[in-house]
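[1] sequence plus the predicted model coming up.
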Amino acid sequence: MGKYILNVPNMSCEHCVMRISKALEEISEENFKINLEEKIVEIETNNLEKVKEKLSEIDYPISEVKEL
């Protein structure tokens, strides 16, 4: 399982945080923290591509990925 920091520049409010949380839970991701101030999602996942696709699908594309 990899740990990543995902930059999500389109995230701007608590509604965005709720939408991202719901989308990640829909694809069975549980180990994540969303930091609205820094516009990042810290996530532990086995399927980074699925996460990236899901966030793009709901109009929150990832601009950068850092592996921890």
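    That came through, no problem.

[2] use CA for all of it now, contacts and neighbours both
    Noted.

[3] middle-most residue in the chain, spatially?
    residue 41 (4.5 Å; C-alpha atoms, centre = their mean).

[4] this is the comparison structure:
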Amino acid sequence: MKKTLLVEGMSCGHCEMAVKKAVGALEGVESVVVDLGAKKVEVEGENLKDNLIKDAIEDAGYDVVEIK
């Protein structure tokens, strides 16, 4: 299963690492790819729950605008 999220507020390598760490800690997540230029986060894994991914990113200090 793959989810793509549009995330506002990410601008640097630290932002990328913070999001990867927060989302990567969730159960079922196999990979997290952050594209700072496109403001996208792609998450792959099993049984991914939108609300948990959104909460993890927002707890790290960023705004989730859309989940696909």
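    Noted; the coordinates are in hand. Every value quoted in this text rests on a predicted model; they were computed, and no experiment measured them.

[5] related to what we said a few turns ago, host element of the residue nearest to the centre of the first structure?
    When elements are defined using DSSP states H and E, residue 41 of the first structure is found to belong to strand 40-45.

[6] please, where are all the helices along the second structure?
    For the second structure, helices defined by DSSP state H occupy the ranges 13-24, 50-59.

[7] the first one packs against which elements?
    Pointing back at helix 13-24 of the second structure there. strand 29-35, helix 50-59 (3 or more C-alpha pairs under 8 Å, 6 or more residues apart in numbering; DSSP states H and E).

[8] what's the matching range in the first structure for the longest one?
    Here helix 50-59 of the second structure aligns to the first structure at residues 48-57, judged by TM-score structural alignment.

[9] buried ones in the matching stretch?
    For stretch 48-57 of the first structure, a neighbour-count test (16 or more other C-alpha atoms under 10 Å) marks 48, 51-52, 54-55 as buried.

[10] pretty sure residue 30 of the first structure contacts residue 24?
    Yes: contact criterion C-alpha atoms under 8 Å: residue 30 of the first structure and residue 24 qualify, at 7.4 Å.
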